[in-house]
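Trainee: Structure here, sequence nowhere to be found:
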């Protein structure tokens, strides 16, 4: 049953939302808290850049077919599915602001840590997962704001100023590049201090969530949406994840990928990054109430963790059964040879 329980970070997210609901930051305090949050986000992406080994990137690029499938799924199939959902489900069932959150979710990059962890548990191609998930986040700094503008234009919600791309580069990409430049000197040390630096990763996300929901609560977030609205988003997230999992799993088999590559495509192609998504929302939708926009992403985060935990274990169990079958077949073959 532990696989179905929320992880520590998810419980912290829930606690942050509850805190923001009852004790929202506002006024001058919100201004200074926003400055601290921007600094924390910059530090987060600096650490991402410093952790990523260039050897991993170079080695992973050799498996270009796998990476291309994952990128097309992450930035192509996901948005198309959400656009189709918008045509099927009326606004009276799924409020526009929550659908905006789903649109934003659909163009986010894949996760890094959980994609790699589940690929490892399931017995997939871990080096390819490391490269693909990392590449997804790098490309996402450019593709996510571009796709947001395109999708919102298609959906009749208006685009955004191209200044947003410049803000993304300054606040997210510049620290990442700085980390990459310093990676040869500080990369090993940062990777060795993963537990010590983890509060920076999670703390920066919690700060953005607290700031976003504080602003949304002040504007009347919980008076705008009902329990039915939230339940609708949960169901939409579940359908979206299930559809993408089926596409990646059976599609990779149809394309002739090995079982290890199938696992990598399934887990890397079906994820959406909360760690990248919340800071990006803070930049792309600056000046707007982003609480409703990041809410679908927060719900999707927990759903994907619970679902993929079960799926990874099933892959691992299937691998053990195949190995046991091979061992038995080898033993019988040896006995037959000795008898002969």
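Mentor: Nice, I can see it. Just so it is clear, the structure is predicted and the values come from calculations on it, not from any experiment. Numbering: from 1, shown residues only.
Trainee: going forward, measure contacts and count neighbours with C-alpha atoms only.
Mentor: Will do.
Trainee: OK, contacts around the closest residue to residue 248 other than its chain neighbours?
Mentor: Closest residue to residue 248 in three dimensions, ignoring its sequence neighbours and counting by Cα to Cα, 6 or more residues apart in numbering: residue 266, at 5.0 Å. Under the criterion of Cα atoms under 8 Å, 6 or more residues apart in numbering, the contact partners of residue 266 comprise 245, 248, 249.
Trainee: Filter the residues you listed down to the ones in helices?
Mentor: If you go by DSSP state H, the contacts of residue 266 have 245, 248, 249 in helices.
Trainee: doesn't residue 270 make contact with the first one?
Mentor: If I follow you right, that is residue 245. Yes: Residue 245 lies in contact with residue 270 (Cα atoms under 8 Å); the separation is 5.9 Å.
Trainee: A further structure is provided below for comparison with the first:
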């Protein structure tokens, strides 16, 4: 069986390589206003997300409360607690920075589009996936800054919750509400061109990744990171993914979930959103000395989760189709 690497993962790699060789376009003194362009892009991402939301599908998944609780607790409690267990072993400032990057990744909400697509491919509970993926982003606006703020405050960093929440409301909630309000006029358009809008979303993400890494390469931030550290970080990311994946599966089986709900719980509960991550990175670490190292575990995890889940989803989907034919 041949495995294909996700094109978006390849695009991320290409963007980082481009930032390495041509960092001058992403630094603050660049004549290209990347910060302003990305800000507008993020607003449009969540505006179109509001246009595409289906209230009927969201309502249909409201009553499966055990599944919802398991997914959200896995996303916002289980993930961070696993990373917190490692904190007592942190000894150096470099280790602290990598650990903060892992905590930031662990505290992020789940993805929306990829979660739903993978659940659908595996023949899971799609309405429940839509509900959990959608509400995860809303919960993340409240919970993610709390997790990160606990440790940024301890490090003496200026961490203003009021400013952060205002920026998140303006950057995420406001455009979503505006999109919902205009669904009567734009919902069919957003659904019809959902593929093109997904490409737009990814383009904006690549833009902010380029800006983040170009600034870091320009300032030689990664000069202290060697291949051994990168390999260790990658192994940690994979270990965390599989630990959460199998813990969710174990709990779901004990709760006597059916096959479709177990798939939804594992797929939605193990995802971390690169869209929210890049936005939260800009807001939460704006006044800190944090570098693009903060985004590194998230991008490694993003590539890992897409690759592994796509393989599992394809296998489960084929098994479900074969069972129907029998």
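Mentor: Good, I have the coordinates. Keep in mind the model is a prediction, meaning the values are calculated, not measured.
Trainee: Got a TM-score for the two of them?
Mentor: Once the chains are overlaid, their TM-score stands at 0.92 when taken by TM-score structural alignment, normalised by the length of the second structure; 322 aligned residues with a Cα RMSD of 2.1 Å.
Trainee: returning to that earlier point: which one (most neighbours) among the ones in helices among the contacts of residue 266 of the first structure?
Mentor: With neighbours taken as other Cα atoms under 10 Å, the top of these is residue 248, carrying 23 neighbours.
Trainee: can you tell me how far it sits from residue 71 of the first structure?
Mentor: Shown here: residue 248 of the first structure relative to residue 71 of the first structure, a distance of 11 Å by Cα to Cα, to the nearest Å.
Trainee: Need the overlap of contacts for those two.
Mentor: Joint contacts of residue 248 of the first structure and residue 71 (Cα under 8 Å, 6+ apart) are residue 269.
Trainee: Need the ones in helices among the contacts of residue 266 of the first structure in a markdown table (columns: distance to residue 198 of the first structure).
Mentor: Shown next, in a markdown table, are these (distance: Cα to Cα, whole Å):
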| residue | distance to residue 198 of the first structure |
| --- | --- |
| 245 | 29 |
| 248 | 30 |
| 249 | 32 |
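Trainee: on that earlier part again, what's the distance between the residue nearest to residue 248 of the first structure and residue 253 of the first structure?
Mentor: Noted for residue 266 of the first structure: a distance of 11 Å to residue 253 of the first structure, by Cα to Cα.
Trainee: Return the longest helix in the first structure, judged by number of residues.
Mentor: Max-length helix for the first structure by DSSP H is helix 291-339.
Trainee: what residues does the helix or strand hosting residue 36 of the second structure touch?
Mentor: Counting by DSSP states H and E, the element that carries residue 36 of the second structure is helix 34-52. Under the contact criterion Cα under 8 Å, 6+ apart, helix 34-52 of the second structure has outside partners 26, 171-173, 175-180, 182-183, 186-187, 190-191, 197, 200-201, 204, 207-208, 211, 279.
Trainee: Equivalent analysis for stretch 286-301 of the first structure, please.
Mentor: Contacts to stretch 286-301 of the first structure, defined as Cα under 8 Å, 6+ apart, come from residues 97-98, 100-102, 104-105, 209, 212-213, 215-216, 219, 221, 233-234, 237-238, 272-274, 277-278, 281-282.
Trainee: Using ChimeraX, define a selection of the buried residues within those residues.
Mentor: Here is the ChimeraX command that picks out the buried ones among the contacts of stretch 286-301 of the first structure, judged by 16 or more other Cα atoms under 10 Å:
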select :97,98,100,101,102,104,105,209,212,213,215,216,221,233,234,237,238,272,273,274,277,278,281,282
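Trainee: Please list all residues in contact with the residue positioned nearest the centre of the second structure.
Mentor: The second structure has residue 273 as the residue nearest its centroid, 1.0 Å off, counting by Cα atoms, centre = their mean. Residue 273 of the second structure is in contact with 108, 109, 110, 111, 112, 302, counting by Cα under 8 Å, 6+ apart.
Trainee: Check residue 265 of the second structure too.
Mentor: If a contact means Cα under 8 Å, 6+ apart, then residue 265 of the second structure has 67, 70, 71, 248, 249, 252 as its contacts.
Trainee: and the gap between it and residue 143 of the second structure?
Mentor: Residue 265 of the second structure sits 20 Å away from residue 143 of the second structure, taking Cα to Cα as the criterion.
Trainee: what do you get for residue 75 of the second structure?
Mentor: Distance from residue 75 of the second structure to residue 143 of the second structure, by Cα to Cα: 10 Å.
Trainee: can you list residues touching both of these two?
Mentor: Here residue 75 of the second structure and residue 143 share the contacting residues residue 107, scored by Cα under 8 Å, 6+ apart.
Trainee: The two: which is more packed in?
Mentor: In terms of neighbours (other Cα under 10 Å), residue 75 is the more surrounded of residue 75 of the second structure and residue 143; the figures are 24 against 18.
Trainee: Look up the closest residue to that one, ignoring the ones flanking it.
Mentor: The spatial neighbour of residue 75 of the second structure that comes closest, neighbours along the chain excluded (Cα to Cα, 6+ apart), is residue 269 at 5.4 Å.
Trainee: Residue 191 of the first structure now?
Mentor: If the residues on either side of it in the chain are set aside, residue 191 of the first structure comes closest to residue 51, at 5.9 Å by Cα to Cα, 6+ apart.
Trainee: What is the burial count for the one you found?
Mentor: Residue 51 of the first structure is flanked by 23 other residues according to other Cα under 10 Å.
Trainee: same question, residue 311 of the second structure
Mentor: If you count neighbours by other Cα under 10 Å, residue 311 of the second structure ends up with 15.
Trainee: how close does it get to residue 4 of the second structure?
Mentor: Following Cα to Cα, the distance that separates residue 311 of the second structure from residue 4 of the second structure is 10 Å.
Trainee: likewise residue 243 of the second structure?
Mentor: To residue 4 of the second structure, residue 243 of the second structure is 24 Å away according to Cα to Cα.
Trainee: So which of these two has more stuff around it?
Mentor: In terms of neighbours (other Cα under 10 Å), residue 243 is the more surrounded of residue 243 of the second structure and residue 4; the figures are 14 against 9.
Trainee: in what helix or strand does the more buried one lie?
Mentor: Secondary-structure assignment from DSSP H and E places residue 243 of the second structure in helix 227-254.
Trainee: just checking, next helix/strand downstream of that helix?
Mentor: With secondary structure assigned by DSSP H and E, helix 227-254 of the second structure is succeeded by helix 259-269.
Trainee: That following helix: which residues count as buried?
Mentor: Buried residues in helix 259-269 of the second structure, counting neighbours by 16+ other Cα under 10 Å, are found at 260, 261, 262, 263, 264, 265, 266, 267, 268, 269.
Trainee: mean shift between that helix and the first structure?
Mentor: Between helix 259-269 of the second structure and its aligned stretch in the first structure, the superposed structures give an average distance of 0.6 Å (mean Cα distance after the TM-score superposition for the first structure).
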